[in-house]
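Enquirer: Here's a sequence, model it:
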Amino acid sequence: MRIYIVEDDPKIRDILKDFLSKYDYQIETVKDFDQITQEFSVFNPNLVLLDINLPRFDGFYWCRKIRAISNCPIIFISARDGGMDQVMAIENGADDYITKPFQLEVVVAKIKSLMRRVYGEYSTDKSSTLIDVDGLSLDTSSFILSFQTKECLLTKKEFLLAQTFLTQTEKILSREFLLERLWDDQDFVDDNTLSVNITRLRKKLADLGIDQAIKTIRGAGYKLEKTWGPNQ
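Expert: Below you'll find the predicted structure:
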């Protein structure tokens, strides 16, 4: 597994590189802070560790740039511990957030958990990568959600939400259940984080021509109702 570290503090960068290398990860660190997406594309990592405070453009900017070309998992590592910073990280496509100072063992645990989720538990047999509910299809190998002639690319969190809803259509799913599916550490999740991702998924469904399918059940959670299909 390959990890790309984007950190401008050389001491922290070297500590992370040396420690993670002991776990047989192949590590590449940023060389040119103006060429992060190019370096990312060449190295083609399985995961990115990304700082927020970087020269010229911040980590949020580079997270968006990476998200535009890849669903590779991204973990922010930053000294900024405000709740709004964590929400912004999620809104820009991050999968997790670790505050400095951090314990190296916690970083490794987060990486292993995310790697398992992305490349292990949620990796499916190539012969059955499609989840289809009355024409609304989710390709679990490419994160593409499609309906009729339209399709859109989902982020990792949007994909996990869509996968959960499509495999449990018409069932009320509690916020706690959805948070457990998306994050191991619920303490990391700001109260608005799930709502942000639900809103993003609703918008992408609307872009496909499916409106008001994800219902908010007050005091209970959310439900995906089949507002599309032959009987609608």
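
Enquirer: CA atoms for contacts and neighbours, from now on please.
Expert: OK.

Enquirer: and after the lengthiest helix in the chain, which helix or strand comes next?
Expert: Once the chain is assigned using DSSP state H, the helix that runs over the most residues is helix 193-207. Going down the chain from helix 193-207, the next helix or strand is strand 214-217, by DSSP states H and E.

Enquirer: So what touches that next one?
Expert: Strand 214-217 is contacted by residues 172, 202, 222-225 when judged by C-alpha atoms under 8 Å, 6 or more residues apart in numbering.

Enquirer: Quote the end-to-end distance of stretch 73-92.
Expert: 12 Å (C-alpha to C-alpha, to the nearest Å).

Enquirer: Flag every buried residue along it.
Expert: The neighbour-count check on stretch 73-92 (16 or more other C-alpha atoms under 10 Å) flags 73-78, 86-87, 89-92 as buried.

Enquirer: wait, which of the residues you listed is closest to residue 218?
Expert: residue 87 (22.6 Å; C-alpha to C-alpha).

Enquirer: Residue 131 sits in which helix or strand?
Expert: Going by DSSP H and E, residue 131 is in strand 130-133.

Enquirer: Now intersect the contacts of strand 214-217 with the helices, please.
Expert: residue 202.

Enquirer: May I see the ChimeraX selection of the buried members of the contacts of strand 214-217?
Expert: To isolate the buried members of these in ChimeraX, using 16+ other C-alpha under 10 Å:
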select :172,202,222,223,224,225
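
Enquirer: Name the nearest of the contacts of strand 214-217 relative to residue 36.
Expert: Out of the contacts of strand 214-217, the member with the shortest distance to residue 36 (by C-alpha to C-alpha) is residue 202, at 30.6 Å.

Enquirer: How about that closest one, nearest residue that isn't a chain neighbour?
Expert: residue 214 (6.7 Å; C-alpha to C-alpha, 6 or more residues apart in numbering).

Enquirer: Number of residues surrounding the one you found?
Expert: 21 (other C-alpha atoms under 10 Å).

Enquirer: again, but for residue 232
Expert: Other residues close to residue 232 by other C-alpha under 10 Å number 6.

Enquirer: one more to line up against the first:
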Amino acid sequence: MYRIMIVEDDDKIAEILKNYAQRYGYEAFCVQQFTHIKEQFLERQPDLLLLDINLPSYDGFYWCRQIRTVSNVPIIFISARTGEMDQVMAIENGGDDYITKPFYLEVVLAKIKSALRRAYGEYAVPAENRDTLETAGLILDRTRNTLSWNDSQVELTHKECMLYDALARTAGAIVSRENLLEALWDDTQFVDDNTLTVNVTRLRKKLEQLNIYDAVETVRGQGYRLHISWSGGGSK
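Expert: I've put the predicted structure just below:
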């Protein structure tokens, strides 16, 4: 039984989400103390978070970053904020999806199922390979969102980590833009295609910080491919 942690300061909304999740077989609980969310997360070890942005003391963006220091569990923002920048910030701070209020409970349930399936089900990385992935000496640590090469290391955002992972698992093969979008976002209908381009550019810059150049190739009209040319020395 998957455990869902609900971080929502509107008691009525929190209770509705809790009851609906329980109706469909999930174990759900609502946070009551909003100044110690990370501690409650570590104590209860949920499999997924539903996280509001407007919270007492610190906002949801802050708590998302805090959770990301200790876990990669799926985090779905649920907020009355409808601005594009709020959704961008949610993703940039480590969120996996974004739902605007008012919402349909059926949509929330569908996104929960999709996120859990991606994290733990048929689309998940096998348990024995879940923590790290090594490609020609370049090591991705999924638990810390870092890339290490020789004695250097860079930190990745959650999406950069997912992007590199999707490319590295099939290194040398072309991964279509459509497949990458689906790997990074559960609902691609509302994702601007340019958002993927931005994340690819950022990943390239992180690789350059490790003295690795031209590793992510754009294959025009098809997608992207990860070369492992850095194995010879990691320089351009």
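
Enquirer: Pull out the buried positions in the strand holding residue 131 of the first structure.
Expert: 130-131.

Enquirer: Comparing that strand with the second structure, how large is the average distance?
Expert: Following the fit onto the second structure, the mean deviation recorded for strand 130-133 of the first structure is 4.2 Å by mean C-alpha distance after the TM-score superposition for the first structure.

Enquirer: Summarise which helices and strands the following helix or strand past that strand is packed against.
Expert: Sequence order places strand 136-139 as the next helix or strand after strand 130-133 of the first structure, per DSSP H and E. Judged by 3 or more C-alpha pairs under 8 Å, 6 or more residues apart in numbering; DSSP states H and E, the packing partners of strand 136-139 of the first structure are strand 130-133, strand 144-147.

Enquirer: those strands in the first structure, which residues are they?
Expert: 2-6, 26-29, 47-50, 74-78, 96-99, 130-133, 136-139, 144-147, 150-153, 172-173, 214-217, 221-224 (DSSP state E).

Enquirer: Quick one: residues in contact with the first one.
Expert: By C-alpha under 8 Å, 6+ apart, the residues outside strand 2-6 of the first structure that reach it are 13, 17, 25-30, 40, 43-51.

Enquirer: And the furthest pair within the contacts of strand 214-217 of the first structure?
Expert: Across the contacts of strand 214-217 of the first structure (C-alpha to C-alpha), the longest gap, 16.2 Å, separates 172 and 202.

Enquirer: Once you drop chain neighbours, what's closest to the residue mapped onto residue 195 of the second structure from the first structure?
Expert: Applying TM-score structural alignment, one finds that residue 195 of the second structure aligns to residue 193 in the first structure. Spatial nearest neighbour of residue 193 of the first structure, chain neighbours left out: residue 87 (6.0 Å); criterion: C-alpha to C-alpha, 6+ apart.

Enquirer: what's the answer for residue 34 of the first structure, then?
Expert: Closest to residue 34 of the first structure by C-alpha to C-alpha, 6+ apart is residue 56, at 7.8 Å.

Enquirer: who's in contact with whichever residue in the first structure pairs up with residue 60 of the second structure?
Expert: By TM-score structural alignment, residue 60 of the second structure lines up with residue 59 in the first structure. By C-alpha under 8 Å, 6+ apart, the residues touching residue 59 of the first structure are 50-53.

Enquirer: before we move on, the earlier item: so can I have a markdown table of the buried residues of stretch 73-92 of the first structure showing distance to residue 145 of the first structure?
Expert: Output for the buried residues of stretch 73-92 of the first structure, formatted as a markdown table (distance: C-alpha to C-alpha, whole Å):
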| residue | distance to residue 145 of the first structure |
| --- | --- |
| 73 | 18 |
| 74 | 21 |
| 75 | 24 |
| 76 | 26 |
| 77 | 30 |
| 78 | 32 |
| 86 | 26 |
| 87 | 24 |
| 89 | 23 |
| 90 | 20 |
| 91 | 19 |
| 92 | 19 |
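
Enquirer: picking up where we left off before, to which residue of the second structure is the residue nearest to residue 202 of the first structure aligned?
Expert: Per TM-score structural alignment, residue 214 of the first structure is aligned with residue 216.

Enquirer: and residue 151 of the second structure, how many neighbours?
Expert: With other C-alpha under 10 Å as criterion, residue 151 of the second structure counts 6.

Enquirer: Kindly report the same for the one 3 residues further on.
Expert: Residue neighbour count, defined by other C-alpha under 10 Å, stands at 15 for residue 154 of the second structure.

Enquirer: Then the one 3 residues further on?
Expert: Taking other C-alpha under 10 Å as the criterion, the count of residues near residue 157 of the second structure is 21.

Enquirer: Return the residues in contact with it.
Expert: Counting by C-alpha under 8 Å, 6+ apart, residue 157 of the second structure has contacts 92-94, 145.

Enquirer: would CSV of those with distance to residue 5 of the second structure be doable?
Expert: Formatted as CSV, those follow (distance: C-alpha to C-alpha, whole Å):
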residue, distance to residue 5 of the second structure
92, 21
93, 18
94, 16
145, 22
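
Enquirer: nearest to residue 112 of the first structure, of the strands of the first structure?
Expert: Closest among the strands of the first structure, using C-alpha to C-alpha: strand 47-50, at 10.3 Å.

Enquirer: Counting by contacts, list what the closest one packs against.
Expert: Checking 3+ C-alpha pairs under 8 Å, 6+ apart, strand 47-50 of the first structure ends up next to strand 2-6, strand 74-78.

Enquirer: Serialize those strands to JSON lines and add fields for distance to residue 109 of the first structure.
Expert: Output for those, formatted as JSON lines (distance: least, C-alpha to C-alpha, whole Å):
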{"stretch": "strand 2-6", "distance to residue 109 of the first structure": "14"}
{"stretch": "strand 74-78", "distance to residue 109 of the first structure": "12"}
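
Enquirer: So which of these is nearest residue 107 of the first structure?
Expert: Of those, nearest to residue 107 of the first structure by C-alpha to C-alpha is strand 74-78, at 9.0 Å.

Enquirer: The closest one vs the second structure, mean deviation?
Expert: Averaged out, strand 74-78 of the first structure is 0.4 Å away (mean C-alpha distance after the TM-score superposition for the first structure).
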